[in-house]
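Engineer: coords below, sequence missing:
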């Protein structure tokens, strides 16, 4: 069979969110001194790879793909880049869990039972991984994420055709807008999915037009790109832990199927800033399909002028397939395509 290129991929999901992992067929980015530089190299010069894998007919709207590369940080055992439908994410919790699971279960990083510890280099910084392993299976992955912090609480945002919405904006490895679903007369449930997606994208675009957060340690990371709908905290029975539900709207307009790791870290930063979640307290974050990450704040620090938390997130990943992605030279869609029945096409704000 003829193919312009062949890419080796291990299929994986973490608590429902697809995060396939490229393990062969892609060369490293030349001359880069950080994973952030590698991310920008692929985004600016090799973005056809992301489009080939994530657009139809090879991909779909509700999936991500991770690219394993040599690390830049000498403390890391491997590096990886995170490709989403509309962007490269500096960091992602579900994708970290998928990548760690694949690295261990394919033997790219030696598995040690009952605990394997290693470091991953990401565009957001170094991430420490602790994997629970048994019988050759990676049973769970906990990762110590980069410091997370709040830019602003309770910011009023004028949303065209809707009105004023109060939002929190925080960094958890990506720039998040967090909105209480009840404040917009919505509930996080699949029956309200179209409304949550449509309004979530409109709120995000309104924030982008009115406020631009900039990471104090990397000014290249700027502007919100993702939104989390939230429900209030619930006290866990018989413990001091707390539980909450969220639904993260990923561009171009679909739900994260997992509880969203970086969104969880951003939310923990908000909860800690409000005095609602303390260091060491267990926080269970649930997704729209009922899966959960189990999390805690392990300490505090400063990032630039911002008070920050040190978050840890734990979840599970499962390998689903081993596949070779190919591109026939006569294929009329070398970068794939999108169709409005599956890919969210936003309505003009002026039409409400």
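Structural biologist: Happy to help now that I have it. A quick note: this is a predicted structure, and the numbers were derived from the prediction, not measured.
Engineer: use CA for all of it now, contacts and neighbours both
Structural biologist: Noted.
Engineer: Three-state assignment for residue 194, please.
Structural biologist: Secondary structure state of residue 194, per DSSP: H, G, I helix; E, B strand; the rest coil, is helix.
Engineer: all helices of the stretch 51-200 of the chain, in order?
Structural biologist: Taking DSSP state H, counting those that start in this stretch as the test, the helices found in the stretch 51-200 of the chain are 93-105, 193-210.
Engineer: And the next helix or strand past the last one?
Structural biologist: Using DSSP states H and E, the helix or strand that directly follows helix 193-210 along the chain is strand 226-230.
Engineer: who's in contact with that following strand?
Structural biologist: The contact list for strand 226-230 (Cα atoms under 8 Å, 6 or more residues apart in numbering) reads 174-181, 188, 196, 200-201, 204, 244-251, 263.
Engineer: Where do the strands of the stretch 151-300 of the chain begin and end?
Structural biologist: 163-171, 175-180, 226-230, 234-235, 242-250, 254-255, 283-286, 292-303 (DSSP state E, counting those that start in this stretch).
Engineer: So which of these is nearest residue 48?
Structural biologist: Judged by Cα to Cα, the one of the strands of the stretch 151-300 of the chain that comes nearest to residue 48 is strand 242-250, at 20.2 Å.
Engineer: Comparison target below:
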């Protein structure tokens, strides 16, 4: 098939705590990528201008088939036989190294497609190779129905503490923030929402985007880690804290200004690592993490270690949520369409 020929592509759409995830398991014949690992496949795409998979990403993510806050993934072979499949995560601006809410959706999808056998009661593991490593979607059943999915992340840790970052808010002078950086499959910056004097609610979404862009620009090269740049900015506020749990609300701005409707799976994992480093999430204590639309993930530390010479502990976070099927689509993509490969307005 020529890249200029029109074609159909099928997708299955899910949402996790409100955040969309569009899955493409059968790629068009001309949309291939090379590499021995999912990380290498991602690099192959981003290093080649107008790569067919990047054009397909735009076609399915941007309007008129998607929107500026769309998310999805292309199913690809795993790194080896230890995983069920691999996935290339994508969003409006490119291909991410991690996506926790997508992993939760993929766990549900793998069960629904029969790639992994379900059980009446108990749990099954779906092993998925993503650019940042191998993650697990542990799908839990009661009476034959899925009750929740645990996203078990790659090793996560804080790597910078209280970086000074100067920003400007409308109608005020320069404001200095203290920003913590952590790794949860992607680099995440944590910012206390009280420091920017904004309530976490949908009507403030655009204001958070504007501040996040300033934070990302000011962090600059300090946010570079594992050959990636700063990907998410999590604005959080603490609602309550007991010996059993710390409850927070957050709004996560990712890529170049998209808002996560969920509490952000990878971002929640990164928050777990930061709270652990602060001594606030030891033992069996949970993080109850609410989103900007008031959906919720629960998270905890599965295991931890203190590496020699490291200032901060490394942990394996577990993030609990669920995903729901929203539809199956058969999209027609025509390169002669004047809007090809897509557009968005914000």
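Structural biologist: Received the coordinates, thanks. None of the values given here were measured: they were computed from a predicted structure.
Engineer: ok, and which of the helices of the stretch 51-200 of structure 1 has the densest surroundings?
Structural biologist: helix 93-105 (a mean of 27; mean count of other Cα atoms under 10 Å).
Engineer: matching residues in structure 2 for that one?
Structural biologist: Alignment of helix 93-105 of structure 1 against structure 2: residues 100-112, by TM-score structural alignment.
Engineer: gap between that stretch and the chain center?
Structural biologist: 13 Å (Cα atoms, centre = their mean, to the nearest Å).
Engineer: nearest to residue 154 of structure 1, of the strands of the stretch 151-300 of structure 1?
Structural biologist: Here strand 163-171 is closest among the strands of the stretch 151-300 of structure 1 (Cα to Cα), at 5.1 Å.
Engineer: What lines up with residue 260 of structure 1 in structure 2?
Structural biologist: Matched to structure 2 by TM-score structural alignment, residue 260 of structure 1 sits across from residue 264.
Engineer: what sits against that match?
Structural biologist: 100, 101, 252, 291.
Engineer: Relative to residue 154 of structure 2, how far out is the closest residue in space to the first one that isn't next to it in sequence?
Structural biologist: When you say that, I think you mean residue 100 of structure 2. Distances taken as Cα to Cα, 6 or more residues apart in numbering place residue 265 nearest to residue 100 of structure 2, at 3.8 Å, with adjacent residues excluded. Per Cα to Cα, to the nearest Å, residue 265 of structure 2 is found 12 Å from residue 154 of structure 2.
Engineer: Settle it for me: which of the two has more neighbours?
Structural biologist: residue 265 (31 against 23; other Cα atoms under 10 Å).
Engineer: Next, work out how far apart that one and residue 82 of structure 2 are.
Structural biologist: From residue 265 of structure 2 to residue 82 of structure 2 the distance is 23 Å (Cα to Cα).
Engineer: From residue 64 of structure 1, how far off is the counterpart of residue 57 of structure 2 in structure 1?
Structural biologist: By TM-score structural alignment, residue 57 of structure 2 lines up with residue 50 in structure 1. Plainly put, residue 50 of structure 1 is 9 Å away from residue 64 of structure 1 if you go by Cα to Cα.
Engineer: what do you get for residue 129 of structure 1?
Structural biologist: Taken as Cα to Cα, the span from residue 129 of structure 1 to residue 64 of structure 1 is 20 Å.
Engineer: do residue 304 of structure 1 as well
Structural biologist: Distance from residue 304 of structure 1 to residue 64 of structure 1, by Cα to Cα: 31 Å.
Engineer: Neighbour count for these two, which is higher?
Structural biologist: residue 64 (24 against 10).
Engineer: What's the match for the more buried one in structure 2?
Structural biologist: Per TM-score structural alignment, residue 64 of structure 1 is aligned with residue 71.
Engineer: Might one say that that match is in contact with residue 20?
Structural biologist: Yes - in this structure, residue 71 of structure 2 is within contact of residue 20 by Cα atoms under 8 Å, at 5.8 Å.
Engineer: what about the match of helix 93-105 of structure 1, how far off from structure 1?
Structural biologist: Compared with structure 1 after the fit, stretch 100-112 of structure 2 shows a mean deviation of 1.0 Å (mean Cα distance after the TM-score superposition for structure 1).
Engineer: Could you tell me which residues touch both of residue 50 and residue 64 of structure 1?
Structural biologist: The contact lists of residue 50 of structure 1 and residue 64 share 83, 84, 85, where a contact means Cα under 8 Å, 6+ apart.
Engineer: most surrounded residue in those residues?
Structural biologist: Of those, with other Cα under 10 Å as the count, residue 83 tops at 29 neighbours.
Engineer: Could you find the counterpart of that residue in structure 2?
Structural biologist: Checking TM-score structural alignment: residue 83 of structure 1 goes with residue 90.
Engineer: got the contact list for the match of residue 64 of structure 1?
Structural biologist: Here residue 71 of structure 2 is in contact with 19, 20, 21, 22, 61, 89, 90, 91, 92 (criterion: Cα under 8 Å, 6+ apart).
Engineer: What of residue 327 of structure 2?
Structural biologist: 12, 13, 14.
Engineer: can you rerun that using 7 Å?
Structural biologist: 12, 13 (Cα atoms under 7 Å, 6 or more residues apart in numbering).
Engineer: now residue 292 of structure 1
Structural biologist: Residue 292 of structure 1 sits next to 259, 284, 285, 286 when contact means Cα under 7 Å, 6+ apart.
Engineer: The alignment partner in structure 2 of the second one: how many residues sit nearby?
Structural biologist: Counting by TM-score structural alignment, residue 284 of structure 1 corresponds to residue 288 in structure 2. The tally of other residues near residue 288 of structure 2 (other Cα under 10 Å) stands at 22.
Engineer: just residue 38 of structure 1 next, same as before
Structural biologist: Residue 38 of structure 1: 24 neighbours (other Cα under 10 Å).
Engineer: And for the one 4 residues further on?
Structural biologist: Residue 42 of structure 1: 18 surrounding residues under other Cα under 10 Å.
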